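Trainee: could you work out the structure for the sequence below:
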Amino acid sequence: MTQPAIVRAAYLQVFIDLLREIGVPIERALERSALPTWIEDMPDAYVSLPLAIDWALRTGRDVDPMEFGYRAAMRQSLATMSPEFRGALLDAPTGLVRMRTCLSAAMREDSSLSTRSWREGNSVRLVCNTLRFDGGPSTCLAEWGIIQALVDTMRSVAGPKWYPEELTFVSSCAPGTTVFEAYGNTRIAVGCPHTSILVKSADLFRPCAEQVTSASNLTVENWEMDFVARLRAVIRPYLGDGHPSIYQTAEIIGMSSRTLQRKLTSLGHTYSGILAGTRVEQASELLSDPGIKIVDIALSLGYEDPQNFSRIFRRMTGMTPTAYRQSVSGEL
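Mentor: The predicted structure follows:
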């Protein structure tokens, strides 16, 4: 079964910033959406990629999709990626290893990606397709983030003036003058089978001048989230607005509630158990901060009755929230 297509909220924040700059009332637009209303305060949370892209396209409906996607992509950088992604990328000794790391680790940032590569003469085509999109206007918003990540990765090796030989988009939206001017002599094709860039083999085998050997020893395999972990990541941003029902969560991740229920049953889980576990997981993190009152933690997780929160927390962890806070602070 296909995994939920999710992406870090930091990716969505770039679109939010652009929309705010052109005068869109973001707070009102978020309130009318199925996105978490306080997503701007949670850059490391995960949201549904199709939901985020569709919302950005609808909210910025007066902006050309290809131009919108390009402008958002130009604002993305290593700073919007997870620390694990940045660490592994900067550890790579050559352009080829760095690009392979980017392609593989990108699937951790965006679970809807499918990557591959092949030789074309003296060049290599690096493909990173976005699943769940049909080539319509919303597709190019997702594609630009991928394209720019690949280009920026190569520029970290070959220099800021490096350009790919070719860019291809699945989207049929035509690029405007701004895009052609930005990419110089690069061939740009739309309505193609793949999202890709074409890179000279010689560029891929360049050594990386910038290498941070102490960044992180996490491998791409360590980062992969299973279905349950992805589901928890999707649920977490919604806890403050009250817990989402299985019907709401199923809609967010793009499947029917019946299919979601069958999937969880096959894995030995229930939705109520996943929801409770997600709340306890987030509560444990909040309890490590002694400056946050326990009653406020309960309310932030959607519990109207703090005693109910305490009972559930104790049932799942074996200790009360107060005892847990004391244990992590070393008071016991």
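Trainee: rest of the way, CA atoms for contacts and neighbours
Mentor: OK.
Trainee: and the closest residue to residue 137 other than its chain neighbours, what does it touch?
Mentor: Among residues not flanking residue 137 along the chain, residue 65 sits closest, at 6.0 Å (C-alpha to C-alpha, 6 or more residues apart in numbering). Contact analysis of residue 65 by C-alpha atoms under 8 Å, 6 or more residues apart in numbering lists 57, 137, 138, 140, 141, 173.
Trainee: identify, from those, the entry nearest to residue 221.
Mentor: Using C-alpha to C-alpha, residue 141 comes nearest to residue 221 of those, at 27.3 Å.
Trainee: chain center to the helix or strand hosting the closest one, what's the gap?
Mentor: Element membership for residue 141 (DSSP states H and E) is helix 137-158. Helix 137-158 sits 14 Å away from the centroid of its parent chain (C-alpha atoms, centre = their mean, to the nearest Å).
Trainee: and the next element down the chain from that helix?
Mentor: Once the chain leaves helix 137-158, the next helix or strand it forms, by DSSP H and E, is strand 166-168.
Trainee: I'd like to know which elements that following strand is packed against.
Mentor: With contacts taken as 3 or more C-alpha pairs under 8 Å, 6 or more residues apart in numbering; DSSP states H and E, strand 166-168 sits against strand 187-189, strand 196-200.
Trainee: between those, which one is nearest to residue 73?
Mentor: Nearest of the helices and strands packed on strand 166-168 to residue 73, taken as C-alpha to C-alpha: strand 196-200 at 15.0 Å.
Trainee: any idea how far the closest one is from the chain center?
Mentor: Put simply, strand 196-200 sits 23 Å off its chain's centre (C-alpha atoms, centre = their mean).
Trainee: quick one, it and helix 137-158 angle?
Mentor: Per axes from the mean of the first three to the mean of the last three C-alpha atoms, to 10 degrees, the angle that strand 196-200 makes with helix 137-158 is 20 degrees.
Trainee: got a list of contacts for strand 196-200?
Mentor: With C-alpha under 8 Å, 6+ apart as the test, strand 196-200 has contacts from 122-129, 147, 150-151, 164-169.
Trainee: residue 71: neighbour count?
Mentor: The tally of other residues near residue 71 (other C-alpha atoms under 10 Å) stands at 19.
Trainee: also this sequence, please, to line up against the first:
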Amino acid sequence: MTAFHLIRCQFLIPFADVCDEIGAPTEALLSKLRLPVSLEEKANHYIPILLAVRFAETAQRSQGITDIGFQAARRLQFCHLSERLRTAIRFSPTLFVALQQLCKWASFEDTALGAWLERDDNRVRICTKLAGTSNVPHPEHSHWLQNVMSMHVVRQFAGPDWVPATMAFEGRYEPSPETRSVWGNTRFMSNQSASWIDVPVSMLDLPNLASETPASHDDEAGPDGHEIVSAIKLMLPSYLDDKIPTVAEIAEMAGISIRSFQRKLSNAGVSYSDLLDRVRFENASKLLRGTDAKIIDVAFSSGYTDPAHFTRAFRRFTGVTPREFRGKWKSQLVTPQ
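Mentor: Reported below is the predicted structural model:
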């Protein structure tokens, strides 16, 4: 049985906006291809990806639009990603963890989308690929969205002006001169095995800059999920080198039941173990950057009784060992002569 691949309506909206801005018969084009006309109301609903790509190509050809994929991708923002993916990124302490979450949850944006990371010397490629669309003409429309989606995840850590040094596409596609002028410092590549952008390995341990507050849907009395997350993050460092409170003890301190406590955390998109891991990492990274404490002492001060476990956990957050992390920060503090 042939797979039936779907994409969120949200990713068709930028293409429709491009058409609306030039006065194209957008609704007629959507209706002709049996696509919803009220896209904004159905942003989180799913539609067949083949029809979405066909709409983009039909609009580009019939309306004489140059690089519609690029123009649509420029309208894409981080807030347009699915709530599940945004939540996962929001609670990722480093870029490395966020990219792992992107790979894990990419299929929530597009059921045919796969994502993975590849190391290439001193850079990491964020690769994406659509399954079952090899015969679709002009797949670069989708590839633009995929690459820019990855770019917005990186920007949550590197800042809003960050652009990749290289952007690659699967098919035989060459951006127009107008497109290249907008991305003047980016090198474009085509005929790749997947679409990808690259980031320096040195950026993987960048901390999260996101400030978006997750909405709480828990109507029970007491502090909401976000307030509890903030409170726990402030409180836990006091207990890391002693007896770390259990879930039951934290719930008791907050004056709510264990079930209510776990539900509030779930509404905020995080678990207690996630929070504890993040607090341990943040404490350890602060000590590694700001003190000369021995690695084993940093481990104990961050709530790890086994230094080997500490090293494995730290690598999951940054992609490097604690010693390598400290070496990088010390090298950045050396003033050139």
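Trainee: quick check: TM-score for this pair?
Mentor: The TM-score (TM-score structural alignment, normalised by the length of structure 1) is 0.60; 219 aligned residues with a C-alpha RMSD of 2.4 Å.
Trainee: before we move on, the earlier item: from the contacts of residue 65 of structure 1, pick the one nearest residue 50 of structure 1.
Mentor: Within the contacts of residue 65 of structure 1, the smallest distance to residue 50 of structure 1 is 8.6 Å, found for residue 138 (C-alpha to C-alpha).
Trainee: what sits against that closest one?
Mentor: Residue 138 of structure 1 is in contact with 53, 54, 57, 65, counting by C-alpha under 8 Å, 6+ apart.
Trainee: again, only this time at 6 Å
Mentor: Residue 138 of structure 1 makes no contacts at all, as judged by C-alpha atoms under 6 Å, 6 or more residues apart in numbering.
Trainee: how far away is it from residue 106 of structure 1?
Mentor: As judged by C-alpha to C-alpha, to the nearest Å, residue 138 of structure 1 and residue 106 of structure 1 stand 19 Å apart.
Trainee: next one: residue 34 of structure 1
Mentor: Between residue 34 of structure 1 and residue 106 of structure 1 the distance is 25 Å, computed by C-alpha to C-alpha.
Trainee: who has more neighbours, the two?
Mentor: Neighbours per residue (other C-alpha under 10 Å) separate residue 34 of structure 1 from residue 106, with residue 106 holding more: 23 against 15.
Trainee: so that one sits in a strand?
Mentor: No: counting by DSSP: H, G, I helix; E, B strand; the rest coil, residue 106 of structure 1 falls outside a strand, being helix.
Trainee: now it, nearest residue through space, not along the chain?
Mentor: For residue 106 of structure 1, ignoring the flanking residues on the chain, the nearest one in space by C-alpha to C-alpha, 6+ apart is residue 113 at 7.4 Å.
Trainee: all helices of the stretch 1-150 of structure 2, in order?
Mentor: Secondary structure of the stretch 1-150 of structure 2 (DSSP state H, counting those that start in this stretch): helices at 13-21, 26-32, 49-63, 68-73, 83-90, 95-105, 140-158.
Trainee: of those helices, which approaches residue 264 of structure 2 most closely?
Mentor: Here helix 83-90 is closest among the helices of the stretch 1-150 of structure 2 (C-alpha to C-alpha), at 14.1 Å.
Trainee: corresponding residues in structure 1 for the closest one?
Mentor: Aligned by TM-score structural alignment, helix 83-90 of structure 2 falls on residues 83-90 of structure 1.
Trainee: quick check: buried residues in the matching stretch?
Mentor: Buried residues in stretch 83-90 of structure 1, counted by 16 or more other C-alpha atoms under 10 Å: 84, 85, 86, 87, 88, 89, 90.
Trainee: tell me how far the fifth one lies from residue 129 of structure 1.
Mentor: Relative to residue 129 of structure 1, residue 88 of structure 1 is positioned 22 Å away (C-alpha to C-alpha).
Trainee: what about residue 61 of structure 2, neighbour count?
Mentor: Residues lying near residue 61 of structure 2 (other C-alpha under 10 Å) number 12.
Trainee: ditto for residue 277 of structure 2
Mentor: 18.
Trainee: does it count as helix, strand or coil?
Mentor: Applying three-state DSSP: residue 277 of structure 2 is helix.
Trainee: so what corresponds to it in structure 1?
Mentor: Counting by TM-score structural alignment, residue 277 of structure 2 lines up with no residue in structure 1.
Trainee: next: residue 121 of structure 2.
Mentor: Taking TM-score structural alignment, residue 121 of structure 2 has residue 121 as its aligned residue in structure 1.
Trainee: could you measure from that match over to residue 154 of structure 1?
Mentor: Separation of residue 121 of structure 1 from residue 154 of structure 1 (C-alpha to C-alpha): 19 Å.
Trainee: which of these two has more residues huddled nearby?
Mentor: More crowded of residue 121 of structure 1 and residue 154, by other C-alpha under 10 Å: residue 154, with 25 against 9.
Trainee: closest to residue 4 of structure 2 out of the helices of the stretch 1-150 of structure 2?
Mentor: Between those, helix 49-63 lies closest to residue 4 of structure 2; by C-alpha to C-alpha that is 8.6 Å.
Trainee: what's the average distance for the closest one when superposed on structure 1?
Mentor: If you overlay the two and look at helix 49-63 of structure 2, the average distance to its match in structure 1 is 1.8 Å (mean C-alpha distance after the TM-score superposition for structure 1).
Trainee: show me what that helix is packed up against.
Mentor: Using 3 or more C-alpha pairs under 6 Å, 6 or more residues apart in numbering; DSSP states H and E, no helix or strand is in contact with helix 49-63 of structure 2.
Trainee: switch the cut-off to 10 Å
Mentor: Using 3 or more C-alpha pairs under 10 Å, 6 or more residues apart in numbering; DSSP states H and E, the elements in contact with helix 49-63 of structure 2 are strand 6-8, helix 13-21, helix 26-32, helix 68-73, helix 140-158.
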